[in-house]
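[1] With the input below, show me the fold.
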Amino acid sequence: MLLDTMLRLRPVEKLDERVVIVGIDEKDIAWIKQYPIPDEKIAELLTKLETYKPLAIGLDIFKNVPVEPGGEQLAHILRSNSNIIGIEKILPPAETSPPQSLRPEGVGFVDLPNDEDSKNRRYLLYTPNPKNINEDKYSLALRLVTKYLNAKGIELQTGKNDPNTINFRGIELPRITHNFGGYVRVDDGGLSILMNFRNSEQPFNVVSLRDILNGQVDAELLRDRIVLVGNRNLSTGDAIYTSALPGLKLSGQIYGIDYHAHVISQILSTVMDGRPMLHSWGDIGEYTWILIWGFLPITIGRLTQSVWKNILSVSVAGFCLFSCGYIMLWVWGVWIPVTPGLLVLAVNGVGLSAFAFYQHDKFLRSQIHERQNTIQNTFTVIHNGPLQTLAYGLKHLRAKDISYEQLLGQFEKLDREIREIGEFLKLEALTTEESLRLGSGLILELNRPLHDLLYEVYSSTLERKDFENFKTLKVKIRNFDPIDDKYLSMEDKRGVCLFLEEALCNVGKHAQGVKRVEASGVCSLNNYKLSVKDNGSGITSKLENKGTKHSKILAQQLRGEFRRESLSPCGTICELSWKLKREFEF
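    So this is what the prediction gives:
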């Protein structure tokens, strides 16, 4: 498709006067009032054409069966004129015999190979006879071209660089090989060439049958020319599909006789005018070309170090690649692998840019997430440690029930805790190990089992002296069922430990008159429920503090639930529950 597009975009070429088409159109059929055209009229046409002395006449009409009247008259014309070439079809499944009155050298086949998209881009010049492999069969175009060039003193010879092709005056016709241009594993039997259509709305002179029979054609138009006689009407269904020509009167089609005319014209133009035929590089050249355009976007990406600059550079490179392919095709007739080059440009350029953009965005998001976690963890450590010490000191300062020495001790403790937190954060930034500092100053390694960590958090928090409500406790109950660590990440474990510490701290701060506290972690039916119950004064304020907000966020991360409510007749429960993930869940 890209080849067709570049062929359509070539500059307009002048008319080739060496080829003339005598087309039998719908008006000719209406004029003669018979179809198929009777042999009498075809014989009269050929006799009239011979008077104009063309160098060769191609009769692109099947004449294996006479169409009376005039069958014997046409046979006599074909026997007596050696410059008339008839046609046959030799390839299955539609073999058609040539006229019996013609000698073998006066017959050319018109079998046309088509591509998988039903378009015709190739022309078979000769091929071994399917019925006799020792005999070569020549196409209609090759028969006519050979007669024309022989008349000009130019002989057909075997190719020198490629013995499987032919050459005229040292110019070899490029043969379509097994891997040729965009073709992969194409049938390379015989000699096939790539179509190089003459890009023009009127590439050849076209006259009608009635113009010839009525003597309305200038003799110089046909003298020393190749004349093709055939159908140019839709009744015969002789149409060839192509997208390589602009402004076609038939949508995406040309007449079969026009297709043969283009082949004849391109060979003559190559031999006599130096117009290049379409050819391609060898496999090594094409692979090298594709690799160059594959490495180019990688190099561009390293030089630009910018996603948008890289995309812009790759787009410019893609335009340059298409332009290079267009110029090579137009000027030198070389069909280079533009499409594979564009594909590797897109994959290695846009694809890698998109991947780099994704990785960069992912890195930024991870950095933001890490900073948010650092801020959150730092706040939590400060909240459960120094802020509690500060709140304890402020409370007694307002009540004026503490001595100066005790108050000074609280502020010295506050200073010490803040410094310890600073040192802890410095060490945490320098190490890859995950750790957690509790408000009590205890540092926990998070790679330990969760139930062990919960026991440590419980014990360390209840031993704190800065929570007066802990002094009234009589009953302390704890029980944490073990769970497999594969169900929780390090961040999850950190969050769960901080939740337990916050819940216990709330008991120490707000549960006045508390005598019993129970902390439990129960695993059942693929769920884990961590709760803290007390029998203190219950919830006295409906305002949502920082701890409650963080607990709700943690519940969302674990895809679980959080609740904090008063118990009857007294007390509070703070509970976090989540479903344990299975290995096959994503």
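[2] drop to CA atoms for contacts and neighbour counts, all remaining ones
    Will do.
[3] Break down the stretch 201-350 of the chain into its strands, ranges please.
    Here the stretch 201-350 of the chain has its strands, by DSSP state E, counting those that start in this stretch, at 205-208, 226-231, 239-241, 253-255.
[4] Burial check on N132, number of neighbours?
    Using other CA atoms under 10 Å, N132 has 9 neighbouring residues.
[5] Secondary structure element holding G58?
    Secondary-structure assignment from DSSP states H and E places G58 in strand 56-60.
[6] what angle separates the next helix or strand after that strand from strand 56-60?
    Next helix or strand after strand 56-60 toward the C-terminus (DSSP H and E): helix 71-80. Helix 71-80 and strand 56-60 meet at an angle of 140 degrees, taking axes from the mean of the first three to the mean of the last three CA atoms, to 10 degrees as the criterion.
[7] one more, for comparison:
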Amino acid sequence: MKTVVAPRKPPPPRKRTRSLALLVGLAVAGSVALLRQTGMLQSAELYAYDALIRVQPDWGADPRLVFVAVDDRTVARLNSDTLSDAALLATLERLRAYAPRVIAVDIFRDVPIGPGRDALLDYLNQQFLPLEGRIKPIILTCQLPSLGNPRGIDPPPVLDPADGIGYADVELDADKVVRRVAFSGVPATETPFFGFALTPGPEVRCRAPFALGFLSALSYLQTEGITLSRSAGGNFNVGGVRFAPLPRTMGGYNNLDPGLYQTLLAYRGRRPAVVVSLADVLEGTADADVFRDRVVLLGYSTLDKGDFHETLWTTTGYLAPRPPCESGFGGSPRRPAADLGVAPLDRNPMDRRVGFSGSLGGTQD
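    From the prediction side, this is the model:
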């Protein structure tokens, strides 16, 4: 007798739908991963990132920072749009009398400006030489070489410049918006204090291993007994907080420089630091308590001298000047002085998006 085999029933519609959904999901995920690798989604992902940052709470002015601005009032008082060597010396002397922890000068002084050059250098050397081998309480700046400026901008010719000079370079994305901050570059060679330095050509005098803001933060922490070390893996350690370079591919970024110690910039808000006109400082009308035990950031804010960068707030009509020390005025790239400064002191984990320490992306050991 012939056996009749019943035809196989088709799978239930629900199982077929699940299988199709799984295949579609895998295809979409694979396509997104492929597009991210090619960098085609970078603009869209950064746009979404920007939107998230704009809706976060405004953290307000940072109590550890004050920005002294060479503004239009200062220009009118000095009858000059440039701070001369004599005026810079008077500024430093007045600021030091207010007992800040650190003064960071984001004003290039590679050549003499007006009268007072010798007196300015003598004063700086008096501040630097007794602290040989330690980070200085006054941090000066220079500019690293670049494609457009292969020589860079020299630092002031002070004695014992190691640990008292920070570079002023800024990391910009393709759309010219500041979202990242670099605080050191590698590879490195020996220097007297840290054991790291950039390796430019012999004609380049700007050999600062650290950014102006990062070095200013280290100077601030030095007064708390917190110092910088380097692990066997090459990462920086500051007071139990570890800093590592960003990976080549991260978030919306597809081709970051893995040889650069950089991290995402944590925007504090539109006005995250107290701003004092240099005119008030020179006239003696500034409140001394505003400066005591703080990081003082000195830089230009006038339209013709200030260094302006696009930030996440520029769509609301605010263009941030580049103040010194990465202080984060309106999201300026000078933020790490603040970000690094408190994390090791507070012993808080350094989340990339939360709190004073967020932009350096460190981790608590």
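[8] what packs against the strand holding G58 of structure 1?
    strand 84-88, helix 140-151, strand 226-231 (3 or more CA pairs under 8 Å, 6 or more residues apart in numbering; DSSP states H and E).
[9] how big is the angle separating that strand from strand 226-231?
    Using the same axes, to 10 degrees, the inter-axis angle of strand 56-60 of structure 1 relative to strand 226-231 is 20 degrees.
[10] which bit of structure 2 covers strand 56-60 of structure 1?
    Alignment of strand 56-60 of structure 1 against structure 2: residues 102-106, by TM-score structural alignment.
[11] same thing with stretch 296-309 of structure 1?
    Using TM-score structural alignment, stretch 296-309 of structure 1 corresponds to no residues of structure 2.
[12] which residues are contacting that stretch?
    Stretch 296-309 of structure 1 is touched from outside by N310, S313, V314, L345, N348, G349, S353, A354, A356, F357, with contacts defined as CA atoms under 8 Å, 6 or more residues apart in numbering.
[13] Quick check: the gap between the third one and I84 of structure 1.
    It refers to V314 of structure 1. According to CA to CA, to the nearest Å, V314 of structure 1 and I84 of structure 1 sit 56 Å apart.
[14] Ok, the last one next?
    With distances defined as CA to CA, the gap from F357 of structure 1 to I84 of structure 1 amounts to 68 Å.
[15] higher neighbour count, those two?
    Taking other CA under 10 Å, F357 of structure 1 and I84 do not tie; I84 has more neighbours (25 against 15).
[16] Map the more buried one across to structure 2 for me.
    Aligned by TM-score structural alignment, I84 of structure 1 pairs with I138 of structure 2.
[17] and what of N164 of structure 1?
    Applying TM-score structural alignment, one finds that N164 of structure 1 aligns to G234 in structure 2.
[18] hang on, the earlier thing: closest one of the contacts of stretch 296-309 of structure 1 to L102 of structure 1?
    Nearest to L102 of structure 1 among the contacts of stretch 296-309 of structure 1 is L345, at 56.0 Å by CA to CA.
[19] ok, now which ones touch that closest one?
    L345 of structure 1 neighbours (CA under 8 Å, 6+ apart): W293, G294, L296, P297, V314, G318.
[20] Pick out whichever of the residues you listed sits closest to A30 of structure 1.
    G318 (53.4 Å).
[21] Map that closest one onto structure 2.
    Checking with TM-score structural alignment, G318 of structure 1 has no match.
[22] Any idea how many residues pack against the nearest residue to G318 of structure 1 once chain neighbours are set aside?
    Computed as CA to CA, 6 or more residues apart in numbering, the closest residue to G318 of structure 1 that is not its neighbour in sequence is L342, at 6.1 Å. By other CA under 10 Å, 22 other residues sit near L342 of structure 1.
[23] Need the distance between the two termini of stretch 225-242 of structure 2.
    Per CA to CA, stretch 225-242 of structure 2 runs 17 Å from first to last residue.
[24] what's it in contact with?
    194, 218, 221, 243-245, 343-345, 347, 349-350, 362-365.
[25] coming back round to it: tell me which of the contacts of L345 of structure 1 fall in helices.
    Residues from the contacts of L345 of structure 1 lying in helices, with DSSP state H as the criterion: W293, G294, L296, P297, V314, G318.
[26] Quick one: which of the residues you listed is the most crowded by neighbours?
    P297 (26 neighbours).
[27] Distance of that residue relative to C324 of structure 1?
    From P297 of structure 1 over to C324 of structure 1 (counting by CA to CA), the distance is 17 Å.
[28] circling back to that earlier point, how big is the offset of the strand holding G58 of structure 1 relative to structure 2?
    Mean deviation of strand 56-60 of structure 1 relative to structure 2 after superposition (mean CA distance after the TM-score superposition for structure 1): 0.7 Å.
[29] quick one: that strand to helix 140-151, angle?
    Using the same axes, to 10 degrees: strand 56-60 of structure 1 against helix 140-151 is 170 degrees.
[30] Next, the angle strand 84-88 makes with strand 56-60 of structure 1.
    Relative orientation of strand 56-60 of structure 1 and strand 84-88, computed by the same axes, to 10 degrees: 30 degrees.
[31] And the helices in the stretch 151-300 of structure 2?
    Taking DSSP state H, counting those that start in this stretch as the test, the helices found in the stretch 151-300 of structure 2 are 212-222, 278-283.
[32] Determine which of these approaches A61 of structure 2 most closely.
    Evaluated with CA to CA, the helices of the stretch 151-300 of structure 2 place helix 212-222 nearest to A61 of structure 2, the distance being 16.9 Å.
[33] can you tell me the mean distance of that closest one from structure 1 after alignment?
    Once fitted to structure 1, helix 212-222 of structure 2 is off its aligned match by 0.8 Å on average (mean CA distance after the TM-score superposition for structure 1).
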